[in-house]
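**Student:** Fold the following and give me the result.
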Amino acid sequence: MAVLGLGALDQSIVATALPRIVADLGGMAHLSWVVTAYVLASTATMPLYGKLADQYGRRPMIFTALATFLAGSVLCGLAQDMTQLIVFRAIQGLGSGGFMPLAQIIIGDLVTPQERAKRQGSIAIVFALTSVLGPVLGGVMTDALSWHWIFYINLPVGALALFAIARALRKPAATHAHRIDYLGSALLTGAIVSLLLVLALGGTEWPWDAPQIKLCAALAVGLGAWLVLHVRRAAEPVLPPDLFQNRVFDIASIVMALTFMGLMGASVFFPLFFQLVMGSSPADSGMLTVPMMVGMIIASTLNGRVLAKANRYKAVQVAGLAVAVLSFGTLAWGMETGRGWMVIEPAIFMLGAGLGLVMPNMTIVVQAALPPARRGVGTAMLTFFRSFGGLLGVTGSGAILALELHRHGIAAAASAGSGAVLEPALRAIYRHAIADIFVAGTVIVLAALVLLLFLPEVSLEDDAHGGAPGGTAKRPEAAPLAAD
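**Tutor:** The predicted structure is shown next:
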């Protein structure tokens, strides 16, 4: 919980301060890359952390992740231009890539699925409280000090996390010898980076028919094809093919990827909308995002209790995604038509509540559907796909904004400071562009809802360490799992 809270605190603080950072360093068209570089680095390292934790143990790997993240935080605080900040955010991401998979793997080691459902509310509260505190701290520190300090706040919080883990995590976990697939990781990262460059720079920095775009597209396809061939031949590939023979894992991974594609792509631009369109200060814009986390806390807490008693999850998840789709649509309509707080804030609350009914359960479901020997890598891969979806969402949303600014010849419009009152025409351009981002989010989350209808239900009653007889969780016939 300490590690998850640290990751949530950092992301929410940075999102609030992004408009002020861009006003100071310039480069509105590259705003999303401050987030993209971080998420890309963390996404690429997630599968590696899962296997390294199996090979060398949970404790040394989580220490490594924390130390790398804190070093990157110091460098981000010292950044003097946008290029430096993007590079240092990538270093931060190399560390944060271990936070979610390692935390979930450790929880899976220590707590049975049903007990995990009961405690999920507590985990969600810690996660959401830091997410609420982050925007407020980010706004206050940006207003009172400077945006550089939003990165230094990670140091005392990280020190507390290190102390808590060193004191509490003493039980040695069984380790397993693994071959680390460095070639597969390099191919995966290269294909993702090439794809993101096409999405982010095509039509803005470079024309769609430019040689650079063609080269990046060719690299994305070529490296992706090489990766597919590689994982079929490697002894222990970065993307284990046998996991994809489990229907529960397949559907859960795609649903989480689509959900986070919509969520991350839209939520990164909440502070930008509040500050540049509605004229709020950074501190106020941080407070305006609090309802989403409050909704997530309430829904996650109730969800954990219901799941622990009923041992059923699908109906709740379907209802949650339906609420999220409605909320996305309401936000898109409210932003496009210039509605005020009475429309925007309730919709933000309901968006958080809807997602709080979906996200906490999915990891528990996947862990219950996999044999114990595959739960570590399966958890890491689910987190990878979730993060990859968020990465595509942030990059795609940034491309929508950059394209709209480029179309109006105002790619450098970041000169407007946070909270500054923009000219009505310029404000309208930002409003329409951000509304388009939420329209895209509505469509993406609707696709996740349709796919979720096909998710089989598995029993959560099995022991987390032993599973059902034969080493697998109880599953319906519709969800076969290849022998490990």
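
**Student:** use CA for all of it now, contacts and neighbours both
**Tutor:** Fine.

**Student:** residues touching G139, list them.
**Tutor:** Shown in contact with G139 (CA atoms under 8 Å, 6 or more residues apart in numbering): 13, 16-17, 281-286.

**Student:** swap that for M141, please
**Tutor:** Here M141 is in contact with 147, 149-150 (CA under 8 Å, 6+ apart).

**Student:** Would you enumerate the residues in contact with the residue most central in space within the chain?
**Tutor:** Of all residues in the chain, the one closest to the mean position by CA atoms, centre = their mean is S387, 4.4 Å from it. S387 makes contact with 39, 42-43, 257, 260, according to CA under 8 Å, 6+ apart.

**Student:** Show me which of those is closest to V450.
**Tutor:** A257 (13.6 Å; CA to CA).

**Student:** Does anything pack onto the helix or strand where the closest one lies? Which helices or strands?
**Tutor:** In this assignment (DSSP states H and E), A257 forms part of helix 247-267. If you count contacts as 3 or more CA pairs under 8 Å, 6 or more residues apart in numbering; DSSP states H and E, helix 247-267 packs onto helix 359-369, helix 372-407, helix 424-452.

**Student:** One more, so I can put them side by side:
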Amino acid sequence: MSLTRQNTTRITTGLLFGLVLASIDQTIVSTAMPTIAQDLGGLHLYSWVFAVYMLASTTTMPIYGKLADLFGRRHMYLIGLTIFLVGSLLCGIATTMLELVLYRGVQGLGAGALMPLSMTIAADIFPPERRGKFMGLFGTVFAISSIFGPTLGGILVDYVHWRWIFFINLPLGIAGIFFIRTGLSDNQTGEGRRSIDWLGALTLTSAILTILLGLVLGDSTQQASNYIITLFAIGALLLGAFIFIESRAEEPIIPLHLFRIRAISFGNIIGFFMSAAMFGAIAYIPLYVQGVIGVSPAIAGYILTPLMLSTVVTSTLSGKLMQRFSYRTILIGSLITMLIGFCLLSSMDVQTSITTVLVYMIITGLGMGAIYPTIGTAAAGAVGWNDRGVATSSSQFFRSIGGTMGVSILGSMLTNRMNAGLVNLQRELPATTDVVLTQLTNPQTLLDQHIRSSLQQDALLHLQRVFSLALHDIFIVAVFFIGLALMASCLFGRARMIQPTKRS
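**Tutor:** Model prediction:
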């Protein structure tokens, strides 16, 4: 794709606006949700504000990727961004929690295009020697936006109104639409192919929704095990049907031949397990430092900042690393560093200082930073133009699925470990009332100052040990996930962004 420098700048700017929207949305909404629930009511729908967004965005990722290969990147990206903005506007004018949940679903339908198609367009407009640099830039913007999302959300809620956490998307999104419309043209659209695999899209969508719904229920509903098993079984059958359909479709939504390419198949495995470990375990660090170490809520709210900043460092450097080393070399080094970080985090106990936790997180972040840009760049460079959209979207899709499964599996595991620990605690401290022990079944109650103050010092210390031991088990499982990702990276092959020139 031949572009002028001015058009390249416009496209890059437009994509960065879209990435800011995609990365900041979840964190900014998380900050405002307590206020929203108080204003709109419907507290029983609280978790669905996040779940329905995740379901919609994850489901549509591979579909957007394939449609972008068939009908052009520009059209599909603008459609996705427009749907996201319409959803944002509707969320901002919602009058009930049910309306907000439905409108978040609309937002998610558009969000499924933003991240994967940004990677696809970047791979189209930049030559291999510059592609890694801009993939690293996108990773940096994503990390920085995630850091400042909670702060911005708090400011808007405290000084303006919670509705502006959605309205603020409109000027950013409109600017992104302007830059993409004026800078990018679809002068190449899959060589005229227009056959759409509707049956494949339907079975894939149904399978993903069924499995993710099972995961969501498994995380929040203790008495629905039969329904969850049924959902997983139906999801597995639908996945089998999807694979059968794709093997015979003229233009499959996800071409199965792509998984014969090491950079894609093993890259997806790495993204899946790395996301499962990262999202499933790191989410509990703020809870740990506030509930066990005892820092203030204000400090706990920013405790992940060193992790994200160290991620920014290696994400920014990933472009230069990809110019010098093979993808496998970068991934192995990054995952070993991340593995060391998680092993250190698993050693935390009630005696661990806040300084030690910060050092552990910095090591972990340095390992994490280059992984996503590397596997994204590898997927984009492994295929031609006609398959690039589905290749990059499948990479993002497997990361999203991995993160969802990690949160669900490790979250349930933490709850079970806490319950078992509290049973032992009751035996060791028979004077502690059953009412208090029941309240403490949820680790979040470690943050309740009233409950903490009602416990004797030895009871509180025992409770802190229960949680730190449970968290130890969580990080051990996360270490296992990272180990699987490390094994996959060893099988990644010799692919690299820039092939070394042969001397005659």
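
**Student:** Got a TM-score for the pair?
**Tutor:** Overlay of the two chains. TM-score (TM-score structural alignment, normalised by the length of the first structure): 0.82; 460 aligned residues with a CA RMSD of 3.6 Å.

**Student:** picking that back up, select only the buried ones of the contacts of S387 of the first structure in PyMOL?
**Tutor:** Buried residues within these, by 16 or more other CA atoms under 10 Å, are selected in PyMOL with:
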select buried, resi 39+42+43+257+260
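
**Student:** how do the contacts of S387 of the first structure look in the second structure, which are kept?
**Tutor:** Mapping these onto the second structure (both residues aligned by TM-score structural alignment, their matches' CA atoms under 8 Å) leaves 43, 257, 260 still in contact.

**Student:** quick one: which of those residues is nearest V228 of the first structure?
**Tutor:** T43 (18.1 Å).

**Student:** Relative to D209 of the first structure, which of the helices and strands packed on helix 247-267 of the first structure is closest?
**Tutor:** Closest of these to D209 of the first structure is helix 372-407, at 15.5 Å (criterion: CA to CA).

**Student:** tell me the contacts of the counterpart of V52 of the second structure in the first structure?
**Tutor:** Taking TM-score structural alignment, V52 of the second structure has A37 as its aligned residue in the first structure. Counting by CA under 8 Å, 6+ apart, A37 of the first structure touches 86-87, 89-90, 93.

**Student:** Distance check, A37 of the first structure against S300 of the first structure.
**Tutor:** Counting by CA to CA, to the nearest Å, the gap between A37 of the first structure and S300 of the first structure amounts to 29 Å.

**Student:** next one: G279 of the first structure
**Tutor:** Distance from G279 of the first structure to S300 of the first structure, counting by CA to CA: 32 Å.

**Student:** Name the residue in these two with the higher neighbour count.
**Tutor:** Ranked by neighbour count (other CA atoms under 10 Å), G279 of the first structure and S300 place S300 first, with 30 against 19.

**Student:** I figured that one was touching G121, is that so?
**Tutor:** Yes. The pair S300 of the first structure / G121 is scored as a contact, 5.4 Å apart, by CA atoms under 8 Å.

**Student:** Which stretches in the stretch 1-150 of the second structure count as helices?
**Tutor:** In the stretch 1-150 of the second structure, the helices defined using DSSP state H, counting those that start in this stretch lie at 5-40, 48-71, 73-92, 97-125, 128-159.

**Student:** angle of the fourth one against helix 5-40?
**Tutor:** Relative orientation of helix 97-125 of the second structure versus helix 5-40 (axes from the mean of the first three to the mean of the last three CA atoms, to 10 degrees): 170 degrees.

**Student:** where's helix 97-125 of the second structure relative to the chain centroid, distance-wise?
**Tutor:** Here helix 97-125 of the second structure is found 13 Å from its chain centre; the criterion is CA atoms, centre = their mean, to the nearest Å.

**Student:** and that helix, how far from the first structure on average?
**Tutor:** Taking mean CA distance after the TM-score superposition for the first structure, the mean distance separating helix 97-125 of the second structure from the aligned residues in the first structure is 2.0 Å.

**Student:** for the second one, same thing?
**Tutor:** In the superposition against the first structure, helix 48-71 of the second structure averages 2.1 Å from its aligned positions (mean CA distance after the TM-score superposition for the first structure).

**Student:** buried set for that helix?
**Tutor:** Under 16+ other CA under 10 Å, the buried positions of helix 48-71 of the second structure are 48-71.

**Student:** do the same with the last one
**Tutor:** Neighbour-count burial for helix 128-159 of the second structure, with 16+ other CA under 10 Å as criterion, is recorded at 128, 130-150, 152-154, 156-157.

**Student:** Ok, the longest one next?
**Tutor:** For helix 5-40 of the second structure, the neighbour count (16+ other CA under 10 Å) marks 7-8, 10-33, 36-37 as buried.

**Student:** I91 of the first structure - nearest residue in space that isn't next to it in sequence?
**Tutor:** Sequence neighbours aside, G72 is the residue nearest to I91 of the first structure in space, at 5.1 Å (criterion: CA to CA, 6 or more residues apart in numbering).

**Student:** I'd guessed A378 of the second structure sits against I264; true?
**Tutor:** Yes. Using CA under 8 Å, A378 of the second structure is in contact with I264, at 7.4 Å.
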